[in-house]
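In: mind folding the following:
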Amino acid sequence: MDKELFKNLIHKVENGTATDEELSTFNAYMNRLSTGQNSAFSPIENEDAIRDEMWANLQAAITPVKTRRLNWYIPVGIAAVLLLGISIGIHFLTANPTPEKEWQAQVDHDIKPLGNAATLTLANGKKIILTNRVGGVLAVQQNAVIHQTAGGQISYTDADKSRGSVAFDTLTTPSGAVYNLKLGDGTTVWLNASTSLRFPESFPSGKRELQLLYGEAYFEVAHRANAPFSVRTTQGLVEDIGTHFNIRAYADEPTEKTTLLEGSVRITAQNKIQAKLVHGQQAQLNHTAVKSLNVINVDLDEIMAWKNGLFLFDNEKLSSIMKKIAGWYNVKVAYQNDAIKNEVFYGSISRFKNVSEVMDMLERTGNSHFELKNNVIFIKPKQ
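Out: Modelled structure (predicted):
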């Protein structure tokens, strides 16, 4: 690849127009740079000059690179960091890739995520198993007619009957599955894996309240000025003021996180701690013995990766990555030593790959060896 082609490749990655093969090539060059001279950019403001310097460092750092087609891509944000010239030595994918040897994870059996799957429990206790089957009417209740659409969504519409008392249904997803729900008021909710949401079949009064029993869900609320919308969790209440927001509230995590993508929300905990969020902010509620509510700015791409069908790693330790993988594929993880947990990765891969493919990507680009036996992923240093 000559200089101009290289600079054109950077443009494509930055603009999000690069093909998978071009992204693979870019990844391979960045990996080789990170094991080369590790020289930092000088303080150059002109982006074209930065690319020139990247090219010069690349020529000094590499021999001809033989690229492998990997299902990883560099997030636009990381590409921008490279172009801003923070450091040629920034580690992409992992600190010390081993291109000289083809590594492959070992599995005794493979695990495929379920995709779109959930269980709908009606107010009368009847359970309906939801998959990607052909759409149609699932149930006719006193307050609503429930439809399923092809592609993983259930939709509620008001029944043409006199409403009695409000009935509540519950939608629950297992490990390795997501599902989409459209409420009778037009609000749409996406449920992540291992999540349970309790909601009314209809909204006859001026108040709309749902309960996130556990897990993670993203809400796009149909705003109604005379009918406030709120989501209750085990730790508090999230009140909508015309907004899109994400709540993460897994029981095995010490912090409940509410992230705002559009509009505004008000968080109330313990009936006294309050915070109001604006775009790009996250409220972190610690539900240990000492209650605290902190507000920080976050990377929305990272927060919403699950909804977009991705595992997204941005300078993330292997221990954190494997917690996500273990929860999604319903497996356990065992490390040979604690040092392995600190290996750092950048990149992204589809959450709908088989677990063997995810392990293989980590194996090929890292310093650890992965084996899946009896639903346990064993991780040890490469020999």
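
In: going forward, measure contacts and count neighbours with C-alpha atoms only.
Out: OK.

In: residues contacting residue 166?
Out: 143, 200-204 (CA atoms under 8 Å, 6 or more residues apart in numbering).

In: so residue 360 lies in a helix, does it not?
Out: Yes: Residue 360 sits within a helix when classified using DSSP: H, G, I helix; E, B strand; the rest coil.

In: reformat the contacts of residue 166 as TSV; add neighbour count.
Out: Shown next, in TSV, are those (neighbours: other CA atoms under 10 Å):
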residue	neighbour count
143	25
200	21
201	26
202	23
203	19
204	16
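
In: closest to residue 57 out of those?
Out: residue 200 (60.4 Å; CA to CA).

In: pretty sure that closest one contacts residue 167?
Out: Yes: contact criterion CA atoms under 8 Å: residue 200 and residue 167 qualify, at 5.7 Å.

In: distance of residue 193 from residue 286?
Out: 22 Å (CA to CA, to the nearest Å).

In: and what of residue 232?
Out: For residue 232, the distance to residue 286 - CA to CA - is 16 Å.

In: ok, residue 316 next?
Out: In terms of CA to CA, residue 316 sits 22 Å off from residue 286.

In: another one to check against the first:
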Amino acid sequence: MNSNSEIKSLLQKFVLNQCTPEETNEVIAYYKKNQLTDDFPTVEDIQQLLSEMPKMDKQTADAIFMNILSTSKEEGKEESVIEMPARKSNFRKYISIAASIVVLLGIGFFYKQSLSTKSAEKQFDFKSTDIVLQLENGDIQVISEKNSSIVKDAKGNIVGNQTGDKLVYENNSDPEKLVYNTIKIPYGKKFRLQLSDGTFVHLNSGTTLKYPIKFIAGENRQVFLDGEAFFDVAKDKKHPFIVNADNLNVRVLGTHFNVSNYPEDTVTDVVLVEGSVGMYSSNEEFDALKNTILKPGFKGSFNKENTKISTKAVLTDIYTSWINGGLTFRNMTFKNIITKLERRYNVTIVNKNEKLANEKFNASFKEESIENVMSYFNEIHGINYTIKNNQILIK
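Out: Got it, this is the predicted structure:
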């Protein structure tokens, strides 16, 4: 690699994961020579790491290069110098930064971050202690119930105000298109949210809700739920409110209802307290004559496997008691109960008694500690356990 053009060409090929092993070896050799260090991965190590990363297109590679350059300028970090003629100073800086950051596979970090943005929801650690708000541009804002904060849109306008365990969105903005925020509630916590139309939402632990910062006239008011939430929907006959829970849509005009859509459950449950609710598959259009319409005091259960909906009369207080700290299990397997206890109390439960896993239980608790809940299972069902720190071992 005697010419600048060859160096630049090889580095670009390296970023695009197009180098042969021999060319990769040339890049490494060049880096070692100019950085005066042997503390560097072997060509085999780097080829292995590169093979684990998908190839990116040239436009993405160029964009990441520019990001690295601009970041280096902003942070004012020292740059390693590669001796070149003065008239090549800009290129020298480019090669210096590219060689030191790209060859060290920092490029993989930036690229993997960009790839993971869409799946950030699944990567969120629900066992953390932070309530997290993801803004429309992907930025993360941590919410502390002990403090107050404001939420801004991409233009810097205030769209929401948070105080304690409640976040309220304003109704004074006028976006041209739907702009979404996503809130994620960790294990062991609950939160309250007021949407721009006045709809009030109670969010249970381990729940994610995606919603517009402002609903748009002429369009349905649609939100996306993973987990459990109780909705007190502001009435608006012209704009139906739709909760999407994976493959189920729940459609209302203004009412009170609970939706439970946790991944371990085989069904998504909708419990209607007041008003009227329509239930239908998310790939269908709503049809009042064909779809399931719930009446107050009924629960609709959407089977995730066969997409069928069944209904039955229930005591709604049982299914909404979680808002005030209650906890209810109805004909539930013990392995599912464990998952829900972990979510509610942010603990880790290890079950060594495999026979218990598929046994079904019924139980209801008011606002109880995890110690009292486990004591109940021990007294009534003879389940032996030990608690140490935040871990429970069932023997």
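
In: mind putting the contacts of residue 166 of structure 1 in CSV, distance to residue 320 of structure 1 and secondary structure included?
Out: Formatted as CSV, the contacts of residue 166 of structure 1 follow (distance: CA to CA, whole Å; DSSP: H, G, I helix; E, B strand; the rest coil):
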residue, distance to residue 320 of structure 1, secondary structure
143, 43, coil
200, 35, strand
201, 37, coil
202, 39, coil
203, 40, coil
204, 43, coil
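
In: for stretch 242-252 of structure 1, grab the matching residue range in structure 2.
Out: Aligned using TM-score structural alignment, stretch 242-252 of structure 1 spans residues 254-264 in structure 2.

In: who touches the matching stretch?
Out: Under CA under 8 Å, 6+ apart, the answer for stretch 254-264 of structure 2 is 225-237, 240-241, 245, 267-277, 319-320, 336, 339.

In: again, only this time at 7 Å
Out: Outside stretch 254-264 of structure 2, the residues within contact range by CA atoms under 7 Å, 6 or more residues apart in numbering are 226-236, 245, 268-276, 320, 336.

In: just the buried ones from the residues you listed, in ChimeraX syntax?
Out: A single ChimeraX command selects the buried members of the contacts of stretch 254-264 of structure 2 (16 or more other CA atoms under 10 Å):
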select :226,227,228,229,230,231,232,233,234,235,245,268,269,270,271,272,273,274,276,320,336
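
In: average gap between the host helix or strand of residue 271 of structure 2 and structure 1?
Out: Per DSSP states H and E: residue 271 of structure 2 is located in strand 267-274. Here strand 267-274 of structure 2, set against structure 1 after superposition, deviates by a mean of 1.1 Å using mean CA distance after the TM-score superposition for structure 1.

In: residue 291 of structure 2 matches what in structure 1?
Out: Match for residue 291 of structure 2 (TM-score structural alignment): residue 274.

In: could you pull out the helices in the stretch 51-200 of structure 1 for me?
Out: For the stretch 51-200 of structure 1, the helices defined by DSSP state H, counting those that start in this stretch cover 76-84.

In: shouldn't residue 283 of structure 1 be in contact with residue 294?
Out: Yes: between residue 283 of structure 1 and residue 294 there is a contact under CA atoms under 7 Å: 5.6 Å.

In: which one's more surrounded, the two?
Out: Using other CA atoms under 10 Å as the criterion, residue 283 of structure 1 and residue 294 rank with residue 283 on top: 24 against 12.

In: what secondary structure does the closest residue in space to that one that isn't next to it in sequence sit in?
Out: The spatial neighbour of residue 283 of structure 1 that comes closest, neighbours along the chain excluded (CA to CA, 6 or more residues apart in numbering), is residue 295 at 4.5 Å. The local conformation at residue 295 of structure 1, judged by three-state DSSP, is strand.

In: for residue 295 of structure 1, give me its contacts.
Out: Counting by CA under 7 Å, 6+ apart, residue 295 of structure 1 touches 281-284.

In: with secondary structure and distance to residue 48 of structure 1 added, can I get those in JSON lines?
Out: Output for the contacts of residue 295 of structure 1, formatted as JSON lines (DSSP: H, G, I helix; E, B strand; the rest coil; distance: CA to CA, whole Å):
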{"residue": "281", "secondary structure": "strand", "distance to residue 48 of structure 1": "33"}
{"residue": "282", "secondary structure": "strand", "distance to residue 48 of structure 1": "36"}
{"residue": "283", "secondary structure": "strand", "distance to residue 48 of structure 1": "39"}
{"residue": "284", "secondary structure": "strand", "distance to residue 48 of structure 1": "40"}
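
In: any buried residues in stretch 230-242 of structure 1, and which?
Out: Buried, per 16+ other CA under 10 Å, within stretch 230-242 of structure 1: 230-233, 235-242.

In: what do you get for stretch 349-361 of structure 2?
Out: Quick answer for stretch 349-361 of structure 2 (16+ other CA under 10 Å): 349, 351.

In: gap between that stretch and the chain center?
Out: 29 Å (CA atoms, centre = their mean, to the nearest Å).

In: quick one: buried residues of the helix or strand harbouring residue 114 of structure 2?
Out: Assigned by DSSP H and E, residue 114 of structure 2 falls within helix 106-116. Residues 107-108, 111 are the ones in helix 106-116 of structure 2 that count as buried (16+ other CA under 10 Å).

In: for the helix or strand following that helix, packing partners?
Out: Counting by DSSP H and E, the next helix or strand C-terminal to helix 106-116 of structure 2 is helix 120-123. The helices and strands touching helix 120-123 of structure 2, judged by 3 or more CA pairs under 7 Å, 6 or more residues apart in numbering; DSSP states H and E, number zero.

In: so which bits of helix 120-123 of structure 2 are buried?
Out: residue 121.
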